[in-house]
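Undergrad: can you look at this prediction? I've put the sequence above it.
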Amino acid sequence: MNDLASTAAPGRTVRGPAVRDALRRAAPALAAYAAIRLLGLVVLAVWSAANGKNWHTLLTARWDALWYTRVAEQGYGYSVQLANGDVHSNLAFFPLLPWLERGLAALLPLSAADAGMIVTWTASLGAAWALYATGERLYGQRAGVALAALWAALPVGIVQSMAYSESLFTALAAWAVYCVLTGRWVWAGVLASLAGLTRPVGAAVVAAVWITAAVTVWNERAGGVGLRAAFGGRHRGMLLGVLIAPLGWCGYFLWVGARQGSLLTGYLDVQGGWGNGFDGGIAFGSFIGDLLSGPAFAAGLGLLIGLALVIWLYVRGVRMGQPLPLLVYGGAVLLLALTAKGYFGSKPRLMLPAYPLLLPVAVGLARLRPARSCLVIGVVAVGSALYGAFWLNGSGPP
């Protein structure tokens, strides 16, 4: 089941009764996911009321949610110049979420902010379904339920309920990777393109499609199959999916570049104005080093342990024989998050879409007795709810 040939095997488009059957199987995972996120919202509401804050405002009208709402209402072109000369432009925010906010607000009596929250909540259920389907296909139903529940119970899981783009991106990315696993290449390309319109890390989904396709063709050629046969027959639609996959990401990247007057570096310049960019992890390493050498040694040590755990989970996934699309996607998300040079407090949020890292834990929980597995997830969910409420009422996700 885990080798590339089997995971890239062709699959038919799921319709009608098959969709209903798939949804029925996923119902326990969706129920667990919804219960965990509802717990997080209830704790947030109580905590916020005690602090004289509004939970709804924290979810829809703070930090990046404000920028997405402004794009939905006014379009691109807004920027803020800071005292140090840096320019924060809303061109840094990819367009799919604000497009959906604008469209839903036009159809229903909703503000763009509330439309964003509805999109996020709906997309988060779609992501949970995709995670369940992935876990079920590879390791069985219980692993699928555990994977969806664990993703809901991440320490920064409250972001999945905010008017942010992480839930929408994860839903599109996870279904795209699942389509690669099942050989639905055209759907994989379409979903990868949409993911590329959602967040810069959409490049990770494109990489999963391209590298898996390349390795599949290489293996076919090594087996004596010609290119025409490799792209047809068992892998019909592969070439089209490969061509479609980068259109969303490249389209927005180049559009911003053209608007900024530099086709290839325009978007990078916009990100630079926010203090973002990629330096191979040098700035992040220096940040950890400063913590370890100063009065915040305990925080630095905790961060170092967390980083080691994340890397261990990825290595564990490799040793478990996770399929290539999952390894490429998860590894790319992890690499992009850890090598970004700005907003160090955002790194847990940036790694939120890296759901393949949770598969080893999900498989371990699936091997426990159901009562023990539920107890572990329950304890983690309570911790996540408390941390999420504390976080949003404090510094929050930058």
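TA: Everything's here; your move.

Undergrad: rest of the way, CA atoms for contacts and neighbours
TA: Will do.

Undergrad: buried sites along whichever strand or helix holds S6?
TA: Secondary structure from DSSP states H and E places S6 in helix 4-7. Of all the residues in helix 4-7, those buried under the rule 16 or more other CA atoms under 10 Å are L4, A5, T7.

Undergrad: so how many other residues sit close to the nearest residue to the second one once chain neighbours are set aside?
TA: The reference is to A5. Distances taken as CA to CA, 6 or more residues apart in numbering put T216 closest to A5, at 7.3 Å, once the chain neighbours are dropped. A count of nearby residues for T216, using other CA atoms under 10 Å, gives 20.

Undergrad: T216 falls within a helix, correct?
TA: Yes. Assessed with DSSP: H, G, I helix; E, B strand; the rest coil, T216 lies in a helix.

Undergrad: can you give me the strands in the stretch 1-150 of the chain?
TA: Here the stretch 1-150 of the chain has its strands, by DSSP state E, counting those that start in this stretch, at 79-81, 87-89.

Undergrad: so which of those strands is the most packed in?
TA: strand 87-89 (a mean of 18; mean count of other CA atoms under 10 Å).

Undergrad: D86 and A354, how far apart?
TA: From D86 across to A354, the span is 30 Å (CA to CA, to the nearest Å).

Undergrad: so between those two, which is more surrounded?
TA: Per other CA under 10 Å, whichever of D86 and A354 has more neighbours is A354, with 23 against 14.

Undergrad: what strand or helix carries A195?
TA: Element membership of A195, judged by DSSP H and E, is helix 185-196.

Undergrad: contacts for stretch 210-217?
TA: Here stretch 210-217 makes contact (CA atoms under 8 Å, 6 or more residues apart in numbering) with L4, A5, A8, V180, L227, A230, F231, M238, V242, L324, P325, V328.

Undergrad: below is structure B, check it against A:
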Amino acid sequence: MNTSVSAGPGTSRATGTNIPLTTAVVAAVVTVATGAVQFIVMAVWGARGALSLREVLMQWDAHWMTMISEYGYSGFVMSPDQTDPVQWESVAFFPGYPVLVRVVAAPMAVLDVADATYVAALVVSAVATVVLAWGVSMLAVELWRRRGSNPGAGGPSDRRTVVVLSTAVTVLAVGAPMGIVYWMPYSESLFTAVTVWALYFLLRRRFLPAGVLTMVAGATRVTATALILTLCVAAIVELWRWWRNRRTAQKQPVGAFPAAAVSAPVIGSLGIAAYLAWADSKVADIGGYFAAQERGWHSGVDLGAATLRWLAGNFPGELTGYTISSWSMILVALLCAVSVWMLWSGRILWQVWLPAIILAGIVLGSDGIMHSRPRLLLVPVLLLALPLVVELVRMWRTATRSQTTVMAGVALGAGAVLWCVLGFWVSGEMLIVFEYAI
């Protein structure tokens, strides 16, 4: 009698490992543990500078996010010397994150929770960070499957490998330099979470969920343009496949028209298009949304001229924050260059590579607050470094000698610790020591 059990779509055939559940649990545990250590470091470090943990987390754009969530895009002031309600400066911030915070804060306000908007913002950021880590873990499993000798196996074949892989890529994400921003009232956690899940669904050729998540990303940040363009390329690829099969097929049936793939970029563009149309109408007197960006935040595409000028004048900088910002731009540019070889050799999939390169190009090719670059480049670093971490875990998993396996495991663990130490130090320097906006 055959007693074997058929594995489900998210289950490894070798051991019955439930990959989505395992990655979710590991991602949540590692994220919460890493975040707790980050909070302790920030609290102790901030106390030395007479700053509470709340003051450390509620800096710069966090004020804008919470004020927009509480009052909308006008009717509040950001400084005592400001007399007119803010409108044109505030429209630079997309509504996805503030609206979600308002939804979570509403029942708290009814229950008279103190500082409800701030508490709700921390809840939204924390949940989004856990979802982000889970998405990164699932994306890593998919990359593992694509690079494996048996693409149909569904992922790593044993629970230990899944745990190590999820742990490694979660540490890569949440322990990164400026990773503390994921926990702050910033939109980074929400945007990164929907980005990695959109790419996961894209790799699985589930185009409609990818399009819906891209729409959410477009309501959260203007850089969702990178995802929309990636969906456009995916639609072209699917149309080419359909057309080629139709041309070459004789008596064999031709697959259906790829309507989902073609619809995905259209759906994905709705969020950003709707907000830009609304913002343009509100600040039409100064030239629309992009004019407000330029006027209020000196942000505009200049093909990297401002970045090069800033590096020439501030590297190495007198302040540590200048040096960190400069190195972040230089190292990401080098990582982008190396990634071309990774793409050519098949070590990174174009669906992951393309949005990372576009995002890095948008950030490095624009003017604006240069000290914000370490956090704005988090997503390109994550996407381009993710395949490298997957390969390191694969090397550990395929080591043939027990001594080699132990050494590889120690190297992975040491690398994770050093990565977190670097990440915590950069976060502290930029939030507590450095005096300018991040």
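TA: Sure thing, it's come through. Being a predicted model, the structure only gives us computed values, none of them experimental.

Undergrad: output the strands of the stretch 1-150 of the first structure in CSV; the columns should cover distance to A222 of the first structure.
TA: Below are the strands of the stretch 1-150 of the first structure laid out as CSV (distance: least, CA to CA, whole Å):
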stretch, distance to A222 of the first structure
strand 79-81, 53
strand 87-89, 49
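
Undergrad: list the contacts for A128 of the second structure?
TA: When the contact criterion is CA under 8 Å, 6+ apart, the partners of A128 of the second structure are S189, L190, A193.

Undergrad: swap in 10 Å and give it another go.
TA: By CA atoms under 10 Å, 6 or more residues apart in numbering, the contact set of A128 of the second structure is L122, W134, Y182, W183, S187, E188, S189, L190, F191, T192, A193, V194.

Undergrad: buried ones only from the contacts of stretch 210-217 of the first structure, please, as a ChimeraX command.
TA: Restricted to buried positions by 16+ other CA under 10 Å, the ChimeraX selection for the contacts of stretch 210-217 of the first structure reads:
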select :4,5,8,180,230,231,238,242,324,325,328
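
Undergrad: distance from stretch 338-348 of the second structure to the middle of the chain?
TA: 21 Å (CA atoms, centre = their mean, to the nearest Å).

Undergrad: now do stretch 194-214 of the first structure
TA: On the basis of CA atoms, centre = their mean, stretch 194-214 of the first structure is displaced by 11 Å from the centre of the chain it belongs to.

Undergrad: so where is it in the second structure?
TA: Aligned by TM-score structural alignment, stretch 194-214 of the first structure falls on residues 216-236 of the second structure.

Undergrad: how long is the matching stretch from one end to the other?
TA: By CA to CA, the extent of stretch 216-236 of the second structure from end to end equals 22 Å.

Undergrad: give the buried residues for it.
TA: 216-235.

Undergrad: mark which of the residues you listed are part of helices, please.
TA: 216-218, 225-235 (DSSP state H).

Undergrad: out of the contacts of A128 of the second structure, the closest to T167 of the second structure would be?
TA: T167 of the second structure lies nearest to W134 out of the contacts of A128 of the second structure, by CA to CA, at 10.1 Å.

Undergrad: which position in the first structure pairs with the closest one?
TA: In the first structure, W134 of the second structure lands on W129 (TM-score structural alignment).

Undergrad: helix, strand, or coil at P316 of the second structure?
TA: Using three-state DSSP, the structure places P316 of the second structure in coil.

Undergrad: residues contacting V156 of the first structure?
TA: Applying CA under 10 Å, 6+ apart to V156 of the first structure gives the contacts 346, 348-349, 351-352, 384-385, 387-389, 391-392, 396-397.

Undergrad: related to what we said a few turns ago, now, which of the contacts of stretch 210-217 of the first structure sits nearest G294 of the first structure?
TA: Taking CA to CA as the measure, G294 of the first structure lies nearest V328 of those, at 36.3 Å.

Undergrad: need the counterpart of the closest one in the second structure.
TA: Match for V328 of the first structure (TM-score structural alignment): L354.

Undergrad: does that match touch T230 like I think?
TA: Yes. Counting by CA atoms under 10 Å, L354 of the second structure does reach T230; the two are 6.6 Å apart.

Undergrad: in which helix or strand does the residue most central in space within the second structure reside?
TA: Nearest to the geometric centre of the second structure sits T192, at 2.4 Å (CA atoms, centre = their mean). T192 of the second structure belongs to helix 188-203 when assigned by DSSP H and E.

Undergrad: please report the distance of G313 of the second structure from A291 of the second structure.
TA: Computed as CA to CA, the G313 of the second structure to A291 of the second structure distance reads 26 Å.

Undergrad: what about those two, which has more around it?
TA: Counted by other CA under 10 Å, G313 of the second structure and A291 do not tie: A291 has more neighbours, with 20 against 9.

Undergrad: so what's the closest residue to G281 of the first structure other than its chain neighbours up against?
TA: Closest residue to G281 of the first structure apart from its sequence neighbours, by CA to CA, 6+ apart: T339 at 3.9 Å. T339 of the first structure makes contact with G277, F278, D279, G280, G281, I282, A283, F284, G285, K347, according to CA under 10 Å, 6+ apart.

Undergrad: so which of the residues you listed hold up in the second structure?
TA: By both residues aligned by TM-score structural alignment, their matches' CA atoms under 10 Å, the contacts of T339 of the first structure still in contact after alignment to the second structure are G277, F278, D279, G280, G281, I282, A283, F284, G285.

Undergrad: mind putting these in a markdown table, distance to R25 of the first structure and neighbour count included?
TA: Output for those, formatted as a markdown table (distance: CA to CA, whole Å; neighbours: other CA atoms under 10 Å):
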| residue | distance to R25 of the first structure | neighbour count |
| --- | --- | --- |
| G277 | 42 | 17 |
| F278 | 41 | 17 |
| D279 | 44 | 13 |
| G280 | 42 | 14 |
| G281 | 41 | 17 |
| I282 | 45 | 13 |
| A283 | 45 | 17 |
| F284 | 42 | 19 |
| G285 | 44 | 14 |
